[in-house]
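Sequence first, then the predicted structure:
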Amino acid sequence: MLIMPPTVSVIIPAHNSAKTLGACLEAVRRQRQPVTEVIVVDDASTDDTRAIARRFGCRLLVTGRNAGPAAARNRGIRASTGELLFFLDSDCAPEPDALENALAILRDEPDVACVHGIYALEPLIDDGPVEAYRLLHGHYWRLRNVGRVRTTLFAVCLIRREVFTSVGLFDENLRASEDVELGDRMGDRYGIVLTDTVVCRHDDDSRLGALLRKQFHRSQLLIPVALAERGPAGIRANSPVALVAATLVPATLPLAPLVGGWPAASLLLLALFVVAEPGLLRFVLHRRGPAYAVFFFAVHLLVQLAVVTGAVVGGLRHLADRDFGPTRVTTAKTPR
């Protein structure tokens, strides 16, 4: 009996993605596994994103206002026809075997409904040491969590359409952590695999100020989403011990005058922060050497402080306004 290969729709949400969208679409074109259609959802871009999508002959959907990645992905889902949906961020270029390898996992493990992959260490576009920090850290924590997981990450992800029919679409109330929230809704009904056989090159933040602002804003949804989680916690990119140590480093600086002006407590906490994840320390030293490791952990400290600050602000916002967070929490409020 002839078994037809599954139909695959590629869905790419894009907002001001002119820098990377061409490389992303070229990588889709080079996939060994054929795709049925490529849908680019332009989320109200003001650059040449739409022109690039048209040049590649994609199906182009355009939103009237910038509504965020959840809304853009949902529009792509509704417009798509494939049995399987291959999601890519517009700043990611999957390796030629990425889709083929993801499909093999779905074929070999029938209970698995979602396969997502990792970032390569090599950037899509090399923009300097801050981007190298992001890729090193992003590669490390994904690699550390390879296997069966409870979290979905949609930078490069293949998922069965039936999942959305069963658990619903992305929560458009969320502009960050929307993929994490979806994975929690999948719960124990659908297997989720994070694999190092599905790899994409990623163009990440290259300016420190922009990176810290993004981390601050995105982390504001960490607490609201965590409070809505029904099952065990999923993948965590950062060590709780490192987060606490990072928070206490500046908090203990006022103690310096009490010990002759020497910030002993802060230095001890800084040392704890660096060794809190020995695997990460070894990984950075092995990949880039001691000199870069000093830079890496200096940036990492600032990022962790931005994450903690954002999480605290987001938690307070959620307390003051229950509409700030996942819809399944806000719609469950007691009527006034």
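Sure, I can see it. Numbers count the residues shown, from 1 in each chain.

contacts, neighbours, all on C-alpha from now
OK.

what helix or strand is R148 on?
For R148, the element it lies in under DSSP states H and E is strand 147-149.

starting at the chain centroid, how far to stretch 50-68?
Put simply, stretch 50-68 sits 21 Å off its chain's centre (CA atoms, centre = their mean, to the nearest Å).

List the buried residues of it.
Judged by neighbour count using 16 or more other CA atoms under 10 Å, the buried positions of stretch 50-68 are R50, I52, A53, C58, R59, L60, L61, V62, A67, G68.

nearest residue to the fifth one other than its sequence neighbours?
Sequence neighbours aside, I39 is the residue nearest to R59 in space, at 4.8 Å (criterion: CA to CA, 6 or more residues apart in numbering).

Now do the same contact list for that neighbour.
The contact partners of I39, by CA atoms under 8 Å, 6 or more residues apart in numbering, come to S9, V10, I11, I12, C58, R59, L60, L61, G76, S80.

Export the residues you listed to a markdown table and append columns for secondary structure.
Listed next are the contacts of I39 as a markdown table, based on DSSP: H, G, I helix; E, B strand; the rest coil:
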| residue | secondary structure |
| --- | --- |
| S9 | strand |
| V10 | strand |
| I11 | strand |
| I12 | strand |
| C58 | coil |
| R59 | strand |
| L60 | strand |
| L61 | strand |
| G76 | helix |
| S80 | coil |
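
Farthest pair within these?
The largest separation in the contacts of I39, counting by CA to CA, is between S9 and L61 at 14.0 Å.

distance between the ends of stretch 216-227?
End-to-end distance of stretch 216-227 (CA to CA, to the nearest Å): 19 Å.

can you give me the strands for this structure?
Assigned by DSSP state E, the chain shows strands spanning 8-14, 37-42, 59-62, 84-88, 92-94, 112-119, 147-149, 156-160, 191-202.

Can you tell me which of those is packed in deepest?
Mean neighbour count (mean count of other CA atoms under 10 Å) peaks for strand 92-94 among the strands of the chain, with a mean of 28.

what helices or strands is it leaning on?
helix 21-29, strand 191-202 (3 or more CA pairs under 8 Å, 6 or more residues apart in numbering; DSSP states H and E).

Now do the contacts for the residue nearest to V62 when sequence neighbours are not counted.
What sits nearest to V62 in space, not counting adjacent residues and going by CA to CA, 6+ apart, is D42, at 4.8 Å. Contacts for D42 were tallied using CA under 8 Å, 6+ apart; they are P13, A14, H15, T49, R50, L60, L61, V62, T63, A72.

Would you check that the fourth one makes contact with A18?
Right, T49. Yes. Using CA atoms under 8 Å, T49 is in contact with A18, at 4.7 Å.

Next one for the comparison:
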Amino acid sequence: MTVTVAAVAIGRNEGDRLIRCLTTLKDQLDRIVYVDSGSSDGSVQAARDLGIEVVELDTTVPFTAARARNAGFEVLKPGGLPDFVQFVDGDCGVEPGWIESALTEFKDRPDLGVVTGWRSEIYPSSSIYNALADFEWHRPAGEIRACGGDMMVRSNMFDALDGFNPTVIAAEDDEFCTRVRKAGFRLTRLPLSMTRHDAAMTRFSQWWQRAVRSGHGFAQVGDLHPDYFVKERRRVVLYGGVLPLVALLSLAFTIPLVLIAVLAIYALSYLRTVRGLQREGLNSSMALHQSVYLSISKFPNLIGMARYHLRKIRGSAMRIIEYK
């Protein structure tokens, strides 16, 4: 029996990155759906010019990547779902041969729900922020707990789980993968290049907003699944909230030893981060540099976590936090 697979690409104002994404998919698949979240750069027409089926999301409803992916999946239902669906972000090009490799992994493994691979940055040396993202993407291969939004899924499983949670604005892929595991399915990362990403982060403000978004994801997904992102939330609260507060109190009450102790804790944490990055393969110079940002990231993470809880208390819509 012939195995069928389709792709759902999502994007907003991705420009040439979207063209690259859709072109790499067309080289490997016949059925592709592009879901656009209110682009103003001609992305919709560019996709149609390539012969791609386009879905334009209702602009009166808050955009989320989860909502976009679900909308693309729904379009595939009439006439019968394909066996598998490859999700990909519009700023990623899919590597040649990836679709075939992922399908091969699914063969004779009915318990396998998600297959992913390695994402890498196209221009990792263009900025420290791109380098940080490139290192972040390269996680160990094998059975995994979660992965990013570039993934191939078993369609009937995705449908049974009602897809992504459309209210989750960040780490929606982690939230989905958590439900996949709880439903008894396995997830695996192949030691293969899957997609090439273009973060296009050149400014500190972009990196900061991305870290705020990550913090929002820690809080929201942690709220839905208390057993997930536990260590991440604890680190953010400790290094982004508790220790700064203790330092301020030590200054206010003139207790220098307490301030010195706080600074020592930060220094030790920084050194542990450096050693950890070196063990994972980064050279000393890059490990020292990246560790600065990983240490600072706890502050925007805390802002993101606080923003989620404030939105929840007020009953506000969970709107996306953009960094591009």
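Yep, it's here. Computed from a predicted model, the values in this text were never measured in an experiment.

on that earlier part again, how big is the offset of the strand holding R148 of the first structure relative to the second structure?
Overlaying the second structure shows strand 147-149 of the first structure at a mean distance of 2.7 Å from the equivalent residues (mean CA distance after the TM-score superposition for the first structure).

which bit of the second structure covers that strand?
Counting by TM-score structural alignment, strand 147-149 of the first structure pairs with residues 142-144 of the second structure.

Give me the distance from that stretch to the chain's centre.
That offset, for stretch 142-144 of the second structure, works out to 17 Å (CA atoms, centre = their mean).

same question, stretch 196-203 of the first structure
Put simply, stretch 196-203 of the first structure sits 12 Å off its chain's centre (CA atoms, centre = their mean).

next one: stretch 256-276 of the first structure
Offset of stretch 256-276 of the first structure from its chain centre (CA atoms, centre = their mean): 33 Å.

Stretch 104-112 of the second structure too?
How far stretch 104-112 of the second structure lies from its chain's middle: 24 Å, per CA atoms, centre = their mean.

What residues sit buried inside it?
For stretch 104-112 of the second structure, the neighbour count (16+ other CA under 10 Å) marks F106, L112 as buried.

which residue lines up with the residue nearest to R59 of the first structure in the second structure?
Looks like I39 of the first structure aligns to V33 there (TM-score structural alignment).

same deal with E181 of the first structure?
By TM-score structural alignment, E181 of the first structure lines up with E175.

contacting residues for that match?
By CA under 8 Å, 6+ apart, the residues touching E175 of the second structure are F164, N165, V221, L224, H225.

And the buried ones among these, selectable in ChimeraX?
Provided next is the ChimeraX selection string for whichever of these are buried by 16+ other CA under 10 Å:
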select :164,165,221
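
The second structure: which residue goes with P13 of the first structure?
Per TM-score structural alignment, P13 of the first structure is aligned with I10.

what's the nearest residue to that match if we skip its chain neighbours?
Of all residues not flanking I10 of the second structure in the chain, V35 sits nearest, at 4.8 Å (CA to CA, 6+ apart).

CSV please, covering the helices and strands packed on strand 92-94 of the first structure and showing distance to T327 of the first structure.
Listed next are these as CSV, based on distance: least, CA to CA, whole Å:
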stretch, distance to T327 of the first structure
helix 21-29, 31
strand 191-202, 23
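
Relative to L211 of the first structure, which of the buried residues of stretch 50-68 of the first structure is nearest.
Of all the buried residues of stretch 50-68 of the first structure, G68 has the smallest distance to L211 of the first structure: 18.1 Å, by CA to CA.

thinking again about what came up before, who has more neighbours out of T49 and A18 of the first structure?
Legend: neighbour count by other CA atoms under 10 Å for T49 of the first structure and A18, higher for T49 (24 against 20).

Contacts only, for the aligned partner of the more buried one in the second structure.
Using TM-score structural alignment, the partner of T49 of the first structure in the second structure is S43. If you count contacts by CA under 8 Å, 6+ apart, S43 of the second structure has them with R12, N13, E14, G15, L18, D36.

Report how many residues lie close to S37 of the second structure.
23.

same check, this time on the one 4 residues further on
For D41 of the second structure, the number of neighbouring residues by other CA under 10 Å comes to 12.

residues near the closest residue to it other than its chain neighbours, how many?
Counting by CA to CA, 6+ apart, D41 of the second structure lies nearest to N13, which is 5.5 Å off, once chain neighbours are set aside. For N13 of the second structure, the count of nearby residues is 19 (other CA under 10 Å).

In the first structure, what residue corresponds to V292 of the second structure?
By TM-score structural alignment, V292 of the second structure lines up with A298.

For Y190 of the first structure, see how far away its match is.
Distance, A298 of the first structure to Y190 of the first structure, by CA to CA: 39 Å.

Settle it for me: which of the two has more neighbours?
Taking neighbours as other CA under 10 Å, A298 of the first structure and Y190 compare with Y190 leading, 17 against 13.

if I pick the more buried one, what's in contact with it?
When contacts are counted by CA under 8 Å, 6+ apart, Y190 of the first structure touches D111, V112, A113, C114, V163.

Tabulate those residues in a markdown table, adding columns for distance to T195 of the first structure.
Supplementary listing: those in a markdown table, determined by distance: CA to CA, whole Å:
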| residue | distance to T195 of the first structure |
| --- | --- |
| D111 | 16 |
| V112 | 12 |
| A113 | 13 |
| C114 | 11 |
| V163 | 19 |
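
Most widely separated two among those?
Using CA to CA, the two most remote members of the contacts of Y190 of the first structure are D111 and V163, lying 11.9 Å apart.

and the gap between the corresponding residue of the second structure for T63 of the first structure and A171 of the second structure?
By TM-score structural alignment, T63 of the first structure lines up with L57 in the second structure. Going from L57 of the second structure to A171 of the second structure by CA to CA gives 20 Å.
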